[in-house]
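Engineer: Can you look at this prediction? I've put the sequence above it.
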Amino acid sequence: MAKFRMERVNEEIKKALSSCIQNDLKDSRITGLITVTRVETSQDFKNAKVYLSVFDKHKQEVFEVLKKSTGKMKRAISQNVKIRFVPEIDLKLDDSIEYSFHIDEILRKTNKED
């Protein structure tokens, strides 16, 4: 039962953060496509690892700006998710989507050669 609750909370936090990044963060340095790929909260819901995928030429700069905006993200969680504690946010850069595009391109090249 606890695992089901944690998954629900993770999804609600993911929705709140996605909405916050798309609608509330008004920094001109935040460009490109930003996706919250997954959220992993701790058992006590006091910490959350948030994995972001950033598609932009200046990916690292955009990620650093997002790291500085965690206060607004926490406020979005507190307003949209009904939990006792608002977790501390630890942003992580998720390169899995880019890696899958890279593998897909390699496979296409090998199929063209055959």
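Structural biologist: Yep, that arrived.
Engineer: only C-alpha atoms for contact and neighbour calcs from this point on.
Structural biologist: OK.
Engineer: At which residues are the strands of this structure located?
Structural biologist: Secondary structure of the chain (DSSP state E): strands at 33-41, 47-55, 88-93.
Engineer: And the contacts of the second one?
Structural biologist: Contacts made with strand 47-55 from outside it, assessed by CA atoms under 8 Å, 6 or more residues apart in numbering, are listed as 32-42, 62-63, 87-95, 97.
Engineer: One more: the first one?
Structural biologist: Residues from elsewhere that reach strand 33-41, judged by CA under 8 Å, 6+ apart: 6, 10-11, 13-14, 17-18, 21, 47-56, 87, 94.
Engineer: Got another one to weigh against that:
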Amino acid sequence: MFVDSKAQRKKKLEHFLHQEIAKVLQNILYFERGAENMRVTVMEVYASKDLRKVNVFLSTSLPEVFEVIRQKSGKIRHILAEQVNMRRIPELYFLPWKY
């Protein structure tokens, strides 16, 4: 029972982070100069067992989107920290979605 509740908690957190990261990315790309027309979709979010690291899988047609997002990863994490009530905001790793 205890293991199942931890897995459920992790799943809920992944779903919640998926939604929040998508909102933050949308705002970052909308206001970033030269990135207004860049579109990105958050496909999957996987948290590590200790919830300190999160892999965010993104789908986009433009490879330069990843460069913008990687440059802004600290800002993305900071904005996320302001919006989310968590003791520790996980380290975010943005990766391309493979079909």
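Structural biologist: In hand now; what should we look at? Only a predicted model underlies this, so the values are computations on that prediction, with no experimental measurement involved.
Engineer: would CSV of the strands of structure 1 with distance to residue 107 of structure 1 be doable?
Structural biologist: Formatted as CSV, those follow (distance: least, CA to CA, whole Å):
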stretch, distance to residue 107 of structure 1
strand 33-41, 24
strand 47-55, 21
strand 88-93, 25
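Engineer: Of all those, which one is nearest residue 25 of structure 1?
Structural biologist: strand 33-41 (11.7 Å; CA to CA).
Engineer: ok, and for the closest one, which residues are buried?
Structural biologist: Neighbour counts over strand 33-41 of structure 1 (16 or more other CA atoms under 10 Å) mark 34, 35, 36, 37, 38, 39, 40, 41 as buried.
Engineer: Name the single longest helix found in structure 2.
Structural biologist: Looking across structure 2 with DSSP state H, the single longest helix is helix 2-31.
Engineer: so what corresponds to residue 16 of structure 2 in structure 1?
Structural biologist: Counting by TM-score structural alignment, residue 16 of structure 2 lines up with residue 12 in structure 1.
Engineer: returning to what we had before: quick check: PyMOL command selecting the buried ones in the contacts of strand 33-41 of structure 1.
Structural biologist: In PyMOL, this line selects whichever of those come out buried by 16+ other CA under 10 Å:
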select buried, resi 6+10+11+13+14+17+18+21+47+48+49+50+51+52+53+54+55+87+94
